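>>> I need the structure of the sequence given here:
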Amino acid sequence: MKIRTQITLLFTIITASILLLFAAIIYYSAKENREKEFYTVLKREAETKGNLFFKARVDSRTLQNIYKNNRITINEVEVAIYNTSFQLLYHDAVNIDFVKETKEMINTIETKGETQFYQKDWQVVGLRYSFEGEDYIITAAAYDEYGYNKLNSLLRNSLLVLLLSILFIYIAGRIFSKKVFKPVKEMIDKANNISATNLYLRLNTKNNKDEISELGNTFNGMLDRLENSFDAQKHFVSNISHELRTPLSAIITELELAIGREQDNNTYKRAIKNSLNDAKKIVRLSNSLLDLAKASYDPSEIAFKTIRIDEVLLDAKHQVQQANADYKIDLHFENDIDDENQISLTGNEYLLKVAFVNLFENGCKFSADKECLASIAFNNHRILLHFKDKGIGIPEGDLDHIFTPFYRGENKKFTDGNGIGLSLTQKIILLHKGKITVVSKPGIGTTFSIELPGLS
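From the prediction side, this is the model:
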């Protein structure tokens, strides 16, 4: 069932329930008022007949004639008068006697002074009447045909109005919901036309601050992210293809030249060495891509544990120097360590080591002295790392792009690389809820600063 239909039905049911409640209250109030008013009429009629019989001393025949004549045109009240000994003194119509008084009934009326009750649909009032020091019992009964007709008419009219109101409310609800959901329908039609080939399309949203406009803006934001993701994926595939094609082409060329004609051993060795270097480039690229994929995982899918940052830095240093014996890496502590928690954090040891290896290698390979200095400081549950070199520096125009995957600036002519290292490093630091910044001056050197949350 569509939301539009659900809202219409819910609106109709709630409104109909409220109307039904009001109608029930009005009908119940009318019913109670009718009953009370008719009991009052019966009591007044009983007292009037008592006054006519005892005080005015109107004879019984006259009173009965009045009753019979009135009964032809209206529902006359039937009155009976008894003494306390259950002796009938007067009755409007003994042959009818709808109440059929009993001695127990008379005794109850005498005891209570006044009673009210129903005999089927007839209402009956019984009261004690005093005259000249004697007590008498008077009963009055009648059928309130006029009152019941008014109640039935009220009930019919209420039900008719309720049914018409429900119909009107339902129609109004359909019209109202159609108007309200018109922007949603337009969004659905527009969204159905958006595909991978035209992600540039956007939903039309007004500047209203309602939920529908907010939904449209949220959807457009999602499309922006999808479009950027698709563009990044295309760019990523294009760069990967280029990075792989270059060493693969070089390997193929070297091997073709080697087997094209008879060569001496030195030529074969040179071809194998060049091919081996190109193959190592492919391996490094593959490893970098795998690390980049790991750093892009959902944080909940990555194992975190408590680690010491100095131990991770030492492991990264040994790994870099083992692969490059001429690289010089120094570690410096700016604070005295009183508690190992000061240099500990919750993180993934492997990924952090990858990030530090990238920064060590960058600092060394772009420096004439192949040297990089790493300093460690801590305060207020924060760990501060600085990776400083005295290399060629980064041109100002490249600083805004160095964390972009596969981006290689003007410095690419100085050394080989694939443009993944710094992008990977940034992803790892962000994954650990830290931040990384860079300050560099061409010809002076570069400093990468990292801030990571320590143990609370």
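>>> From now on I want contacts and neighbour counts done on CA atoms only, so please keep to that.
Fine.
>>> contacting residues for H432?
Shown in contact with H432 (C-alpha atoms under 8 Å, 6 or more residues apart in numbering): 347, 452-453.
>>> Now do the helices in the stretch 301-450 of the chain.
For the stretch 301-450 of the chain, the helices defined by DSSP state H, counting those that start in this stretch cover 309-323, 349-365, 421-431.
>>> Relative to L10, which of the ones you listed is closest?
L10 sits nearest to helix 421-431 of all these, at 46.5 Å, using C-alpha to C-alpha.
>>> returning to what we had before: can you redo the contacts of H432 as CSV with neighbour count?
Listed next are the contacts of H432 as CSV, based on neighbours: other C-alpha atoms under 10 Å:
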residue, neighbour count
G347, 24
L452, 23
P453, 20
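>>> Turn those residues into TSV, including distance to V439.
Putting those into TSV (distance: C-alpha to C-alpha, whole Å) gives the following:
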residue	distance to V439
G347	26
L452	18
P453	21
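>>> Of those, which is the nearest to L52?
Checking the contacts of H432 against L52 by C-alpha to C-alpha gives P453 as the nearest, at 104.0 Å.
>>> I'd like the structure of this one too, to check against the first:
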Amino acid sequence: MKIRTRLTFLFTFLLAVLLLVLMGILYLTSSKSREVEFYGELKKEAVTKANLFLEAQVNPKTLHKIYQNNSQILNEVEVAVYDTSFHLLYHDAVEIDRVKETKEMIDKINQNGSLQFYQGNWQVIGILYNYQGDDYIVTATAYDEYGYNKQADLLKTILILCSLSILILFFVGRFFAGRALNPVKRMIDEVNNIKATSLDLRLASQKNKDELNALATTFNEMLNRLEQSFDSQKQFVSNISHELRTPLAAIITELEWAKDTERRKEEYQSSIQHALVDSKRIVKLSNSLLDFAKASYDASEIRFKTVRVDEVLLDACQQLQKSNPTYKFNINIGESLDSESLVSIEGNPYLLQVAFVNLLENACKFSKENQCHVYLNKEQSNLVLKFVDKGIGILTNDLDSIFIPFYRGKGKHFIEGNGIGLSLTKRIIELHKGTIEVQSKLEEGTTFIVKLPLVK
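Take a look at the predicted model:
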């Protein structure tokens, strides 16, 4: 069911319930008012007949005649007069006697002064009437045909008005629900026009600063993120293709050269060595891309535990020295870090080691002595690691771009690399709720500063 239809039914239902409740109250109030008024009329008739019989001493036959004549054209009130000892003194229609008075009823009226009740649809009233010091019991009953007809007409009018009102409310509710949802329909049309090739399109902002405007703004922000993600992905794929194409072309060239021409053993070995170097470059690039993908997961999907950063750092140094024995590392732990808790953070050991390996390897590659100095200290609630080298440094123009995937600055003319390491490192540090910044001067060296929150 569409929202417009649901809103229409809800609007109609609520107002219909309210209307029916109000009409019900009106009907019940009218019914109660009719009842009270008719009891009042019965009391007046009872007093009038009692006066005629007791005070005016009108002949009972005359009173009977009046009653019979009136009964032929209207619902005449039937009156009976008793003394307090339950002796019948007068009755308009004793042969009918709709009230069926009893001794208990007369005693109750005598005790309470009055009594009123229903006999079927007939209303009955009994009163204590005093005449010349003597008490009499007077009962009166009648069927309020006129009042009941008015009630029936009122009920019929209420039902017709309620039916028409509910029908009108339905169409009015549908109209206003449609108007209220027009901005949503426009948004749906605009969203349907947004394709993978037109992510630059945005939803129009609403004039009113309401929830729909907030929705449009939120959706536009999501589109901004998606567009950036798609652009980054396309750039990422383009860079990967470029990085893979060069070593693959070199491998194919070497193999074709070795296959098509008879060569000496030394030449074959040289060709195989070149192909092996290019293959290792591809493997290293693949491993870097795999690590980058792992570091791009949602943080909630990565397992964290309490780890000692100094131990992870030593493992990273040992890993690098196995593949590059010429690399040297000098680790300095500050005096403020005098306990195990002060070098422990919540993190993923594998990803942290990947980040440290990239920073250590960069420092050694770009340093003439192939050496990296690492300093560990505590700063407020953070563990601070500084990776320092005395290498060629980084151009000022490149400092803001070195964390972009596949970006390589001036250093790419000196040292081989794929431009993924630093972007991967930054992503890993951010996953650990840390920060990384770089300070560098040409021909003097570079310092990477990593801050990681300590375990509380």
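>>> Need the TM-score between these chains.
Aligned and superposed, the two chains score 0.95 in TM-score terms (TM-score structural alignment, normalised by the length of structure 1); 456 aligned residues with a C-alpha RMSD of 1.8 Å.
>>> re the thing from before, relative to Q123 of structure 1, which of the contacts of H432 of structure 1 is nearest.
P453 (86.6 Å).
>>> check contacts around F86 of structure 1.
Going by C-alpha under 8 Å, 6+ apart, F86 of structure 1 touches 102-103, 106.
>>> so how far is E101 of structure 1 from it?
Going from F86 of structure 1 to E101 of structure 1 by C-alpha to C-alpha, to the nearest Å gives 9 Å.
>>> D298 of structure 1 now?
For D298 of structure 1 relative to E101 of structure 1 (C-alpha to C-alpha), the value is 90 Å.
>>> and the longest helix for structure 1?
For structure 1, the helix reaching the highest residue count under DSSP state H is reported as helix 211-260.
>>> Tell me roughly how far that helix lies from structure 2 on average.
Compared with structure 2 after the fit, helix 211-260 of structure 1 shows a mean deviation of 1.7 Å (mean C-alpha distance after the TM-score superposition for structure 1).
>>> How about stretch 7-15 of structure 1?
Stretch 7-15 of structure 1: mean distance to aligned residues in structure 2 after superposition is 0.5 Å, counting by mean C-alpha distance after the TM-score superposition for structure 1.
>>> Pull up the aligned stretch in structure 2 for that stretch.
Here stretch 7-15 of structure 1 aligns to structure 2 at residues 7-15, judged by TM-score structural alignment.
>>> Buried residues of that stretch, list them for me.
Residues of stretch 7-15 of structure 2 classed as buried: 7-9, 11-12, 15 (neighbour count, 16 or more other C-alpha atoms under 10 Å).
>>> Check stretch 102-121 of structure 2 too.
For stretch 102-121 of structure 2, by 16+ other C-alpha under 10 Å, it's 106, 109-110, 114-116.
>>> Now intersect the residues you listed with the helices, please.
Going by DSSP H, the helices hold 106, 109-110 from those.
>>> May I see those residues organised as a markdown table, with distance to K426 of structure 2 added?
Output for those, formatted as a markdown table (distance: C-alpha to C-alpha, whole Å):
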| residue | distance to K426 of structure 2 |
| --- | --- |
| I106 | 102 |
| I109 | 99 |
| N110 | 102 |
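>>> thinking again about what came up before, hmm, which two among the buried residues of stretch 102-121 of structure 2 are most spread apart?
N110 and Q116 (13.0 Å).
>>> who's sitting farthest from the centroid in structure 2?
Note on structure 2: the largest C-alpha distance from the chain mean falls to N59, namely 85.6 Å (C-alpha atoms, centre = their mean).
>>> That one and V81 of structure 2, how far apart?
Distance of N59 of structure 2 to V81 of structure 2, given as C-alpha to C-alpha: 14 Å.
>>> now swap in K412 of structure 2 and tell me
Distance, K412 of structure 2 to V81 of structure 2, using C-alpha to C-alpha: 125 Å.
>>> more neighbours, these two?
Ranked by neighbour count (other C-alpha atoms under 10 Å), K412 of structure 2 and V81 place V81 first, with 25 against 12.
>>> where's the alignment partner in structure 1 of the more buried one, which helix or strand?
Counting by TM-score structural alignment, V81 of structure 2 corresponds to I81 in structure 1. Assigned by DSSP states H and E, I81 of structure 1 belongs to strand 78-83.
>>> Touching the following helix or strand past that strand from outside, list them.
As assigned by DSSP H and E, the chain's next helix or strand after strand 78-83 of structure 1 is strand 88-91. Contact with strand 88-91 of structure 1 is made by 60, 64, 78-83, 97, as judged by C-alpha under 8 Å, 6+ apart.
>>> and what of stretch 171-183 of structure 1?
4-5, 7-8, 11-12, 212.
>>> Mind checking which of these are in helices?
Using DSSP H, the contacts of stretch 171-183 of structure 1 in helices are 4-5, 7-8, 11-12, 212.
>>> any chance of these in TSV, plus distance to F356 of structure 1?
Putting those into TSV (distance: C-alpha to C-alpha, whole Å) gives the following:
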residue	distance to F356 of structure 1
R4	57
T5	59
I7	58
T8	61
F11	62
T12	66
I212	47
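>>> ok, these vs L164 of structure 1, which is closest?
T12 (11.9 Å).
>>> That closest one contacts F168, correct?
No: using C-alpha atoms under 8 Å as the test, T12 of structure 1 is too far from F168 to be in contact (9.2 Å).
>>> And the strands in the stretch 1-150 of structure 1?
78-83, 88-91, 114-119, 122-131, 134-142 (DSSP state E, counting those that start in this stretch).
>>> Give the buried residues for the fourth one.
In other words, strand 122-131 of structure 1. Neighbour-count burial for strand 122-131 of structure 1 [16+ other C-alpha under 10 Å]: 123-129.
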